[in-house]
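K.L.:
quick one, structure for this:
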Amino acid sequence: MAGTAQRPEAVFLGVRHHSPACAALVARTVARLRPAHVLIEGPADLNPRLDELLLGHELPVAVFSHYRDEERTATSWAPLCAYSPEWVALTEGRAAGAQVRFVDLPAWHPAFTDRARPLANRFADAEARYAEATERLCRAFGTDSPDTLWDGLVELPDPAGLAERLDAYFALVRGDAAADAGDTAREAYMARWVRAALARGDGPVLVVTGGFHTPALRTLVAAGPTADDPAADRAAADNPATNSAAADDPAADGWPEVPRPPEGAVGGSHLVPYSFAQLDAFGGYQSGMPSPGYYQLLWERGPQGAADGLVEEVVRRLRKERVPVSTADLIAARTLAEGLAAMRGHRVRSRADVLDGLASGLVGEALEQPLPWQGRERPTSGADPLVRALVAAAPAPGAAGCTRTRPRRRWSTTWRPNRPSAASNRAAPPPPT
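P.N.:
The predicted model follows:
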């Protein structure tokens, strides 16, 4: 109808947490879309602290949250490193002038109850529940682990068409199975934020969440406002030109209310140092990428540089331990890795290609155990010393300079009934580094 303002679009990017390829896709999308809002899977009660989170801390860092009431105790981690898509969404979105917000339920919320255990993290994304789908994909593509599959499908290929590949991947792994009660509550809440941003009518909305949630979020947002949406959101859905005239009034800003902890609950949220060893899937981090130091190099140098850097770090560590590694050994290992890459259809050597080549070129005896990177198994005491060295070299290459993890500043907060205000989330210049 003539004279009716066109409703802005929502662009959904489903990502794997701590994926360099996904992080780069986020950066490219921000540059292309120039969104008015960037909405990110993360605890909404931390929105008033985003300026402090972006002060230029030395990465990786994590937000550690804890909670206790008369019935339960809960803890969770939300790690962020340079190649976390969530971190790139925060920093690139802010630099582009967008309003950036976390839009997930707070870490203390009962939706996260099942993850309240050691090494629990808010980025679990029901990986155990779609393991069957990834196993089928591994068989179809002839790979030995979901991580090797991911590298071949996402990290190594040309980035053209990556968003479509991710959509197809996550639609397949989620399938038609219903999410559990916790994920259902989280997705309903995140969808309310997306609808609220769209209702403001001030430009495109970029939504960055774990890919497991993306199909559900698209469906929920397309269905339109619900009775749980803010009143301002429901009204603006019919009249996008209203654009929240009371944006500076926290009580009427049109954003979803952030749940408040129960009376008498004790808890807090703290920005803490983190390390690549803690990010490492080999160390037990459920949503981690194995060998995170390799992926830091992949983020900084690209696939070829990451492969070379991984070899350099392995050799450095072995020679430091006085394990002889000859030039002939390295030539053999590289030749084997390049042959494996060609056989597996990789345009450059992957992490698994490099590690398999090194194991074949350097280990001179038959192995009694499968190689750890063929799954996510930690090397046992009976593993070959060279195999243990290969795994140990991958978490944090010294050449990357990423083992110093102390934040430049610390902050902590107790749970308070905070709500993000438009004033606290207005676009600001990029944070100092």
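K.L.:
switch to C-alpha atoms for all contacts and neighbour counts from now on
P.N.:
Fine.
K.L.:
could you pull out the strands in the stretch 1-150 of the chain for me?
P.N.:
10-15, 37-43, 61-68, 73-80, 99-104 (DSSP state E, counting those that start in this stretch).
K.L.:
out of those strands, nearest to R301?
P.N.:
Between R301 and the strands of the stretch 1-150 of the chain, the tightest spacing by Cα to Cα is seen for strand 73-80, at 19.4 Å.
K.L.:
with respect to T184, which of the strands of the stretch 1-150 of the chain lies nearest?
P.N.:
strand 99-104 (11.6 Å).
K.L.:
the closest one vs strand 37-43, what angle?
P.N.:
30 degrees (axes from the mean of the first three to the mean of the last three Cα atoms, to 10 degrees).
K.L.:
which secondary structure elements does strand 99-104 contact?
P.N.:
strand 37-43, helix 85-95, helix 181-200 (3 or more Cα pairs under 8 Å, 6 or more residues apart in numbering; DSSP states H and E).
K.L.:
which residues does it contact?
P.N.:
With contact meaning Cα atoms under 8 Å, 6 or more residues apart in numbering, strand 99-104 is reached by 36-44, 46-47, 90, 93-94, 186-187, 189-190, 193, 425-427.
K.L.:
want to put them side by side, so please do this one too:
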Amino acid sequence: MSVHILGIRHHGPGSARNVKNFLEELQPDIVLVEGPPEADAILPWASHEALKPPVAILVYQPDDPQHSCFYPFAEYSPEWQAIGYAQRQHIPVRFMDLPLAHVFAIEKEKRAAAEAARRQQEVTGEQPDSSAAVDEITPLQEASLNVDDTEDIPAQPLTPATFRHDPIAYLAHAAGHDDGERWWEHMFEYRQQDDQVFDAVSDAMQALREELPSRDSRMEQQREAWMRKMIRQAEKEMFTRIAVICGAWHAPALKNMPAQKVDNDLLKGLPKVKIDCTWIPWTYSRLSYESGYGAGVPSPGWYQHIWEHPSDDGTRWMALVAKLFRDQQKDTSVAHVLEAVRLANALTSLRQYSRPGLEELNEATLSVLCNGEDVLMQLIRDELIVSNRIGQVPSDIPKPPLQADIERLQKRLRLPQTADFKDYVLDLRKDTDLERSILLHRLQLLGIRWGERMETSGKGTFKEQWRLQWDPSFSVDIIEKGSWGNTVLEAVTQYILDVSGKTATLREVCQMLESALPAELPKVVDALILRINNLAAAAGDVLQLLEVVPSLVNITRYGNVRKTDADLVMNIVESMISRVCISLPAACTAVSEDAALELLEQFQAMNDAINLLQHTDLTSAWTGTLTAISGNSQSAPVLAGYASRLLFDFKILDNDALFNRFSIAMSVANAPAVTAAWLEGFLKGSGTLLLLDEILWNMVCSWVSQLENDIFMQILPLLRRTFSNFTAPERKKLGEKVRTGSDGSPATITLATGVDDSRAALGIPVVMKMLGFFHPENQAE
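P.N.:
Predicted coordinates for the structure are as follows:
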């Protein structure tokens, strides 16, 4: 009976190749792999022809789906190769890590204890004891512990703290390297011969565990105790050649087993929760440690390349770079490729490496193919080094009903899951595009933001643009929302009805209604309209109604294209606008400057909504409200000025009436700050209007030209704030109009009369000297 401990780096192509070769030579009768034992039941799916890595095992609590974690696998993951070997040879393969049923339960107890401590501190007023803080492991980090802990942190300056968290950096430093990541790659991942490599890794890890301060939490000790328990279990079952695939750090702990009683004591009384798991597609971008995945690798796409082409001297890689550049319409010749390969190999020799690594190839690419420009290196990183590859899982794999319904709809509507973003322009007059839009809006309501709405060019409401990009973490959201229903329609209906019933804010319910209409949820729409009616009836604040009216008016746009009956919404809109028109004049008096400016923005949105409706009675009521605000001396000046301008736009005020009102507001008898505020409201959003309307232009110009110097200096900052709200092109045009005059002719300068020319001439030499010039008459001096 023999036990062979293979310490590996997870997602390492060299480790995967060594494991594959070792197993083929050893021919074990059982394989134990570091991973969650709960997933043993779904391991047979790994041999399914439709399951293609990168994939991941999703483990979650059915009663708390957000408490979940992922176990990703790439084709070059050593665990994946071990699982594949066992299934091809028809021998048992098992996961041997501490069950997540215990891990999740332990974490749940820790969170409950931390929350209780926090509440106790709030009651007693005590400060938290920082000395008692423990560096515990979160559930997602715990999931990453199925991979090698020695690679959790990218290369960084070597300090004792670095060595504690990244022991590989210690070995690299001892070997004269300052980058543990690169050292490990050249020593193990690029290695062609597997001569006793696992013994060397085990010895190195043993030395590290003895040399460095302990970095093992109690959770780590329990994990290793469970792994040893699984090895003992295999021995009891009379397996004679046991192959164990684990993270390199754990190898010495599994080789040098303590007494069984020690492990039993560590595992005694562990709490437990219910766990479920399934296979999901994964992406290389999520496999990268930049995604936050604790055991990620910096270059998943590069690792895939060296897994497929272990003997490549850089030629194949540079050919891929050249192809990528040519696809981007950048000329790249064969000579460029050959020169880049030569340079990469020269750098390899200078650095005394056995083969070019990614760093050497990147430096050669930057120098030869990119001409020293970093911009194209980001393209290489996204497309080749990280890559946008996404895996596949069989359609008949066990999965939650809601996820199955979403995948069915994606397939029927031809909306595939892609790791890279893809843009769709939907014409809502077409049945398929309309169904796509409905699905995307429903998923957004469920909080599954697979699609992001983009701005579309042109007019009309029949067109939508979406950008879709699939994230594997959506699987957790889907499982969580699956408690509301087995189909998208059922789940989104029940979910929004529940959320809206608990929401007491009129604005939030209106936003839900705005989202529910394009999602075509009649039951939800009826319930939300009833909820809005009830909240609006109870709302005593006119400003709250003013805030939601524009969004409700916007909702009515969907009545035509989406065949949605918007009459119920219009009834609410008419009622709210009537209440706003009655109560708004009083709300515009006795308000602070900041409150008035905030109300001004709502004022503008309300006016746009009225113009959009084109409803005669509502427009009449609104202009009556504007008249009351404009004519009330107690109204906030900025609001009174804006109301006056809108009355002119609605043709309620003619030229003479507007001029009179403007003259009264701009009178020198008023305080400069009041005058400037009125003018700010008067010019609100009208940069172009000021350019085109000569009446407004002449009134403003005449007022400015009559200001005394000290008054002008007082109001100048306020005027600057007013004109700063105009766009840059509008300000430029206004400046040109001032310079050239209203009719486009150059402005004339009127000289003062009654000047004594002879006396004025005497001052010219002095002025010329001040400017650095000399008058001809004084050159002789």
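K.L.:
re the thing from before, do you know which of the strands of the stretch 1-150 of the first structure lies nearest R349 of the first structure?
P.N.:
Closest among the strands of the stretch 1-150 of the first structure, using Cα to Cα: strand 10-15, at 22.8 Å.
K.L.:
please tabulate the helices and strands packed on strand 99-104 of the first structure in TSV, including the columns mean neighbour count and distance to T143 of the first structure.
P.N.:
Output for those, formatted as TSV (neighbours: other Cα atoms under 10 Å; distance: least, Cα to Cα, whole Å):
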stretch	mean neighbour count	distance to T143 of the first structure
strand 37-43	24	30
helix 85-95	24	25
helix 181-200	22	29
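K.L.:
so for F123 of the first structure, which of these sits nearest?
P.N.:
Closest among these, once you apply Cα to Cα, is strand 37-43, at 8.7 Å.
K.L.:
so the closest one aligns onto which residues of the second structure?
P.N.:
Under TM-score structural alignment, strand 37-43 of the first structure corresponds to residues 30-36 of the second structure.
K.L.:
ok now the matching stretch, how far from the chain's centre?
P.N.:
Distance of stretch 30-36 of the second structure from the chain centroid (Cα atoms, centre = their mean, to the nearest Å) equals 35 Å.
K.L.:
turn the helices and strands packed on strand 99-104 of the first structure into JSON lines, including distance to S350 of the first structure.
P.N.:
Conversion of those to JSON lines gives the following (distance: least, Cα to Cα, whole Å):
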{"stretch": "strand 37-43", "distance to S350 of the first structure": "29"}
{"stretch": "helix 85-95", "distance to S350 of the first structure": "21"}
{"stretch": "helix 181-200", "distance to S350 of the first structure": "33"}
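K.L.:
which one, of the ones you listed, ends up nearest to P397 of the first structure?
P.N.:
helix 85-95 (21.0 Å).
K.L.:
average distance between the closest one and the second structure?
P.N.:
Overlaying the second structure shows helix 85-95 of the first structure at a mean distance of 1.3 Å from the equivalent residues (mean Cα distance after the TM-score superposition for the first structure).
K.L.:
what's the closest of the strands of the stretch 1-150 of the first structure to N121 of the first structure?
P.N.:
strand 73-80 (4.7 Å).
K.L.:
after superposition, how close is the closest one to the second structure?
P.N.:
Strand 73-80 of the first structure sits 1.7 Å off on average (mean Cα distance after the TM-score superposition for the first structure).
K.L.:
show me the strands in the stretch 151-300 of the first structure, by range?
P.N.:
205-210, 266-273.
K.L.:
and the ones you listed as a markdown table, adding mean neighbour count and distance to R129 of the first structure?
P.N.:
Output for the strands of the stretch 151-300 of the first structure, formatted as a markdown table (neighbours: other Cα under 10 Å; distance: least, Cα to Cα, whole Å):
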| stretch | mean neighbour count | distance to R129 of the first structure |
| --- | --- | --- |
| strand 205-210 | 26 | 14 |
| strand 266-273 | 19 | 28 |
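K.L.:
quick revisit: and of the helices and strands packed on strand 99-104 of the first structure, who's closest to A236 of the first structure?
P.N.:
Comparing those under Cα to Cα, the one sitting nearest is helix 181-200, at 5.1 Å.
K.L.:
Provide the aligned range in the second structure for that closest one.
P.N.:
Residue span in the second structure matched to helix 181-200 of the first structure, by TM-score structural alignment: 218-237.
K.L.:
cool, and stretch 11-19 of the first structure?
P.N.:
Using TM-score structural alignment, stretch 11-19 of the first structure pairs with 4-12 in the second structure.
K.L.:
got the contact list for that stretch?
P.N.:
With Cα under 8 Å, 6+ apart, stretch 4-12 of the second structure has contacts from 15-16, 19, 73-74, 76-79, 147-148, 151, 189, 198, 201-202, 241-251, 254-255, 295-297, 303.
K.L.:
same check, this time on stretch 32-47 of the second structure
P.N.:
51, 57, 59, 71, 79, 82-84, 87, 93-100, 146-147, 227, 231, 242-247, 275-279, 397.
K.L.:
quick one: the helix or strand containing E598 of the second structure aligns where in the first structure?
P.N.:
Element membership for E598 of the second structure (DSSP states H and E) is helix 593-613. Per the alignment by TM-score structural alignment, helix 593-613 of the second structure matches no residues in the first structure.
K.L.:
what is that helix packed up against?
P.N.:
helix 542-555, helix 616-631, helix 637-649.
K.L.:
what's the closest of those to P160 of the second structure?
P.N.:
Nearest to P160 of the second structure, of these and by Cα to Cα, is helix 542-555 at 56.9 Å.
K.L.:
off-centre distance for the closest one?
P.N.:
On Cα atoms, centre = their mean, the centre of helix 542-555 of the second structure falls 29 Å from the chain's centre.
K.L.:
and C402 of the first structure, what does it touch?
P.N.:
59, 396.
K.L.:
repeat that for 10 Å
P.N.:
Residues near C402 of the first structure by Cα atoms under 10 Å, 6 or more residues apart in numbering: 58-60, 81-82, 275-276, 293, 296-297, 396.
K.L.:
next, the buried residues of stretch 339-359 of the first structure.
P.N.:
Buried residues in stretch 339-359 of the first structure, defined by neighbour count with 16 or more other Cα atoms under 10 Å: 339-341, 344, 346, 348-359.
K.L.:
need the contact list for P204 of the first structure.
P.N.:
Here P204 of the first structure is in contact with 7-11, 33-38, 98, 197-198 (Cα under 10 Å, 6+ apart).
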